[in-house]
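1. structure of the sequence below:
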Amino acid sequence: MFVGFWTWAIWSCAEHWRGNPNYSYGWAVPCLALAFGLRRAWMNEERGEVRATWGRTPFVLSLALAAVVSALIFGLEFARQQMWHPQIVLELICLLAVGFSFYAFWRGSGWTSARAQIFPVVFFFTAVPWPARFEQPVTSSLMSWVATATAELLHWIGVEAQTSGGAIALRSGLVGITEACSGIRSLQAGIMFGLALGEWFLLRPGRRFALLVIAVALALLTNLGRTLGLALQAEWHGVHAVEKVHDMIGNVAISTLIGGVWLAGKLMSEPKPPRPVVPVRHFLARASAFLRGMLVVGEPALAAALIASFIAFISARGLYAAIEAQDHAQTSAFFGLRADASRSPQILPVPKEIWNELRPTSGDYIRFESLKLPRGGADLYHFFWKPSPWNRFALVHRPDICMPGVGWQSTAPPEPVEVEFDGGKVRCYLFRFRQGNHHAVQVWGVWRNGIPLSLDYQVAQVLGDAEPPPELELGGKRRSATEIVACSLISVETAPSAETAVAVLRSVFEYNPQ
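-> Below you'll find the model as predicted:
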């Protein structure tokens, strides 16, 4: 059951680690936690503090334990699949793994062993995603702070810069401070590194706290240095040159963070007296005896709970699959590039920062060039996400939400517009923005499982902090396929024509609902 609970917890968190770059460091956390746990067990063995205490639990109590655990597993796994309050469910799954771990250590080796394993077990929570209602305000504050601080530093070194929302306006163009550049990723990774290296060097509690503070400060400073470097690259070589050094500067920043935290931990560490070495064979024999006692002989309650838990887990997934099988699900994109389109459209790579932010299943960036268009062309995007419980986060990247963050001001409320494709009409929305003497118009539409969405929803509803409207289909994943198309025109002095943007969108894309 120990392995089963932790496999379940890691599997549940892995969806975030894989889909959200902010938590990509999470893959290392289980390995570090295991290493720290083994080292602490080894240290207890050296002190002769490990003892087996498994005893038999009464039959009635065994049945009660199996019933409670299986009910919890069934409810949590079904709720996890249905995406009911996903953050709470994820935290409860991890708490269940942590709670059982302490129970196993206590029953198997006594209170001393259980106390020794507190840090390795709780350390796993550094990889558990933060609640959206907490993470989003922190991210927004960091974006604003990074933009302001970077602009001030640029002033000190003689570079003209102004903040515009979550962006920095330079003479060469606009450098946007996206969520990826806000520092939230560095902050979360810095907290993990600070705690991990405090354990690595076996620091005292006060010094561990000091190292954690240093790690947080270094995370913020290295991210600020990264943003400053990118801004200088844009100032000296143009905004388009930022992409060339983006990854390199990011790697330097994270390497500096890790090296700085390690050096601080090393300086804080104290010389440790040599300890007697326990033979590996003896340690493995003790561990094997512990597992045999826990899983086979000493604790029949765990055997009953293990069987009941397995049945509950399979039942929850089977029930969910049966319910979802009754729904019609979109599995491929309905929009595509017209086969008869002229040679004007150019299919270009999606900018890396956009791809990393959205994480679609597939995506296209199309540059449509024509002398009849403002500034000689239009930019079009098409993104598709296959059914997944995490597609909901694509819905927060609306023009009226994202454009103000990079310095554009809305000049009119969004307007619904019917766009005709091959005899059929689809609903999109028209957005208008202004930045200085530049005007932008964008035709944008979003669909969930092939059904167009209105703009009545709010970010809090998508993130799970408020009750969402039923049309968002946020429960479950089979009806969660998401598709977005957009066409943007930018002109100087006068606003582009909305009719022109619609015409370009129609000429580039075809719509083929299946």
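2. rest of the way, CA atoms for contacts and neighbours
-> Noted.
3. count the residues that sit near residue 385.
-> A total of 26 residues lie near residue 385 under the criterion other CA atoms under 10 Å.
4. no wait, residue 459
-> Count around residue 459 with other CA under 10 Å applied: 16.
5. and residue 43, by the same measure?
-> So residue 43, with other CA under 10 Å, has 18 neighbours.
6. so it versus residue 272, what's the distance?
-> Distance, residue 43 to residue 272, using CA to CA, to the nearest Å: 13 Å.
7. again with residue 215
-> From residue 215 to residue 272 the distance is 23 Å (CA to CA).
8. mind listing the helices for the stretch 1-150 of the chain?
-> 2-19, 28-47, 59-82, 86-109, 111-116, 118-122, 132-156 (DSSP state H, counting those that start in this stretch).
9. closest one to residue 192 among the ones you listed?
-> Nearest to residue 192, of all the helices of the stretch 1-150 of the chain, is helix 28-47, at 8.2 Å by CA to CA.
10. quick revisit: now the helices of the stretch 1-150 of the chain in JSON lines, with distance to residue 336?
-> Supplementary listing: the helices of the stretch 1-150 of the chain in JSON lines, determined by distance: least, CA to CA, whole Å:
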{"stretch": "helix 2-19", "distance to residue 336": "25"}
{"stretch": "helix 28-47", "distance to residue 336": "39"}
{"stretch": "helix 59-82", "distance to residue 336": "30"}
{"stretch": "helix 86-109", "distance to residue 336": "33"}
{"stretch": "helix 111-116", "distance to residue 336": "58"}
{"stretch": "helix 118-122", "distance to residue 336": "48"}
{"stretch": "helix 132-156", "distance to residue 336": "33"}
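11. for residue 280, find the nearest of those helices.
-> Nearest of the helices of the stretch 1-150 of the chain (CA to CA): helix 28-47, 9.3 Å.
12. which among the helices of the stretch 1-150 of the chain is found nearest to residue 223?
-> Once the helices of the stretch 1-150 of the chain are compared by CA to CA, helix 132-156 is nearest, at 8.3 Å.
13. so how far is whichever helix or strand comes after that closest one from its chain's centroid?
-> Downstream of helix 132-156, the next assigned helix or strand under DSSP states H and E is strand 162-163. Distance of strand 162-163 from its chain centroid, counting by CA atoms, centre = their mean, to the nearest Å, is 28 Å.
14. quick one: contacts of the helix or strand following strand 162-163?
-> For strand 162-163, the following helix or strand on the C-terminal side (DSSP H and E) is strand 167-170. Applying CA atoms under 8 Å, 6 or more residues apart in numbering, the external contacts of strand 167-170 come out as 147, 151, 160-163, 174-177, 231, 235, 405-407.
15. quick one more, to check against the first:
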Amino acid sequence: MNGGTMAGQIAGAGKRPSATETLGALVPLVPSLLAMAWLVSQAKWFWSSRPDLNFGWVVLILCCYLLWDACERGVTLEWRARWWALAAGVAGAGLLFVVQVYQAAFGTNAASTQGLALGVLLICAANVGFAYGWRGVRLFAMPFAFILVSLPLPSIVQGFVVNGLQHRVAAIDTELLNLMGIPAQQVGSLIQLPNGTVGIDEACSGIRSLQSTVMASLFIGYLSLQRASLRVLLLVAGVLLAITGNVIRSLYLCLSAYHRGIESISKVHDAAGWSILAFTAVGVILISWWFSRMEAAANRLAMSARREENHREEAGADQAEQTKV
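-> All right, here's what the predicted structure looks like:
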């Protein structure tokens, strides 16, 4: 009996496999692990050099946890040549070759890193497909694909998102300030106050907290919720919390600048950022807890309904048997 089959049988019996059995389930995935290690070596420069991607090291740790958790759920080793796995491997190798040629000519950038990630994930899908089949691909999809949230977005996408957030946050803050009786005028991503101008820069736009919130929402939702619909709702709620939090943060900075002078912003800027990050994190945790309770209640109702239906079917069968007698 191989390690993958044993882990699957133990998980099916309701027992957690041992560490040795879990490691045994990882052995067939060595090609995928090597490919991911190479991707990390390409991405680590962004994680170390860009403040908005510093959380990439945290994502790497979470990926390792998700991978271990997937192995503990039990997988059955089924070495078999599958055409779709072969196609994924060929496509992944071809994409990696093209991206490497591009990087040799033009250097590494966000778009080429995304291309490398896609190629690596196709290689991983091929490896998992050959070893564990389609069920294995579904099981290991999240552990391998989760690293995408830590990679830089292509500049055209990054610029569109950041500029959109900057202008919308500035517009909302301007309206709120006017409602409070404070004269304010929006000029692009700037807010003109009577005593100075407050700029909604990239940090204040909320892109960093938005990226962190997406990471947290995906991770918490995957572990605590079973229904895909609730996971999507948690992600949407997390994004809305992040945007709301950054509107509050930038509004507070504008109020501080209006009442205590523009120079006061530097004194409260970082504290306001950490406060909003805590607000968003707590909000995501509370919403996921609420969703998990809703899901558990729905599951209990469904089980109760099935038991009642089975009871009625058994009673009907007994009555039919008695009628025949």
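16. what TM-score comes out when they're superposed?
-> Scored against TM-score structural alignment, normalised by the length of structure 2, the superposed chains reach a TM-score of 0.72; 260 aligned residues with a CA RMSD of 2.7 Å.
17. if we can go back for a sec, ok, residue 215 and residue 272 of structure 1, which is more surrounded?
-> The neighbour comparison of residue 215 of structure 1 against residue 272 (other CA under 10 Å) goes to residue 215, with 30 against 8.
18. residue 186 of structure 2 versus residue 192 of structure 2, what's the distance?
-> 6 Å.
19. any common contacting residues for these two?
-> By CA under 8 Å, 6+ apart, no residue touches both residue 192 of structure 2 and residue 186.
20. what about residue 177 of structure 1, distance to residue 233 of structure 1?
-> Residue 177 of structure 1 is 14 Å from residue 233 of structure 1, by CA to CA.
21. one more: residue 213 of structure 1?
-> Applying CA to CA to residue 213 of structure 1 and residue 233 of structure 1 gives a distance of 30 Å.
22. more neighbours, the two?
-> residue 233 (19 against 15).
23. the more buried one maps to what in structure 2?
-> Under the alignment (TM-score structural alignment), residue 233 of structure 1 maps onto residue 256 of structure 2.
24. quick check: its match touching residue 264?
-> Yes - Residue 256 of structure 2 lies in contact with residue 264 (CA atoms under 8 Å); the separation is 6.6 Å.
25. tell me the counterpart of residue 164 of structure 2 in structure 1.
-> Under TM-score structural alignment, residue 164 of structure 2 pairs with residue 141 in structure 1.
26. my bad, should have said residue 182 of structure 2
-> In structure 1, residue 182 of structure 2 lands on residue 159 (TM-score structural alignment).
27. for residue 266 of structure 1, see how far away its match is.
-> Counting by CA to CA - residue 159 of structure 1 and residue 266 of structure 1 are separated by 38 Å.
28. for residue 502 of structure 1, same thing?
-> Residue 502 of structure 1 is 61 Å from residue 266 of structure 1, by CA to CA.
29. residue 245 of structure 2 is in contact with residue 281, isn't it?
-> No - counting by CA under 8 Å, residue 245 of structure 2 does not reach residue 281; the two are 10.6 Å apart.
30. these two: which has the busier surroundings?
-> Regarding residue 245 of structure 2 and residue 281, a neighbour count based on other CA under 10 Å identifies residue 245 as having more, with 23 against 19.
31. please pull up the equivalent of the more buried one in structure 1.
-> Residue 245 of structure 2 maps onto residue 222 in structure 1, by TM-score structural alignment.
32. by how much does the helix or strand where that match lies deviate from structure 2 on average?
-> Assigned by DSSP H and E, residue 222 of structure 1 falls within helix 205-237. Compared with structure 2 after fitting, helix 205-237 of structure 1 has a mean deviation of 0.8 Å; criterion: mean CA distance after the TM-score superposition for structure 1.
33. just how off-centre is the following helix or strand past that helix within its chain?
-> As assigned by DSSP H and E, the chain's next helix or strand after helix 205-237 of structure 1 is helix 242-268. Helix 242-268 of structure 1 sits 21 Å away from the centroid of its parent chain (CA atoms, centre = their mean).
34. where does helix 242-268 of structure 1 end up in structure 2?
-> By TM-score structural alignment, helix 242-268 of structure 1 lines up with residues 265-291 in structure 2.
35. list the buried residues of the matching stretch.
-> By 16 or more other CA atoms under 10 Å, the buried positions in stretch 265-291 of structure 2 come out as 265, 269, 272-273, 276-277, 280-281, 283-285, 287-289, 291.
36. tell me, how many residues neighbour the match of residue 164 of structure 2?
-> Around residue 141 of structure 1 there are 15 residues (other CA under 10 Å).
37. equivalent analysis for residue 216 of structure 2, please.
-> 20.
38. residue in structure 1 paired with it?
-> So residue 216 of structure 2 corresponds to residue 193, using TM-score structural alignment.
39. if I look at its match, how far off is residue 71 of structure 1?
-> 36 Å.
40. kindly report the same for residue 25 of structure 1.
-> 32 Å.
41. got it, and residue 36 of structure 1?
-> Distance from residue 36 of structure 1 to residue 71 of structure 1, by CA to CA: 32 Å.
42. comparing those two, which residue is more hemmed in?
-> The residue with more neighbours, out of residue 36 of structure 1 and residue 71, is residue 36; 20 against 15, by other CA under 10 Å.
43. what residues are up against the more buried one?
-> Contacts of residue 36 of structure 1 by CA under 8 Å, 6+ apart are 120, 199-200.
44. rerun that using 10 Å as the cut-off
-> For residue 36 of structure 1, the contacting residues are 30, 42, 117, 119-121, 123, 196, 199-200, by CA atoms under 10 Å, 6 or more residues apart in numbering.
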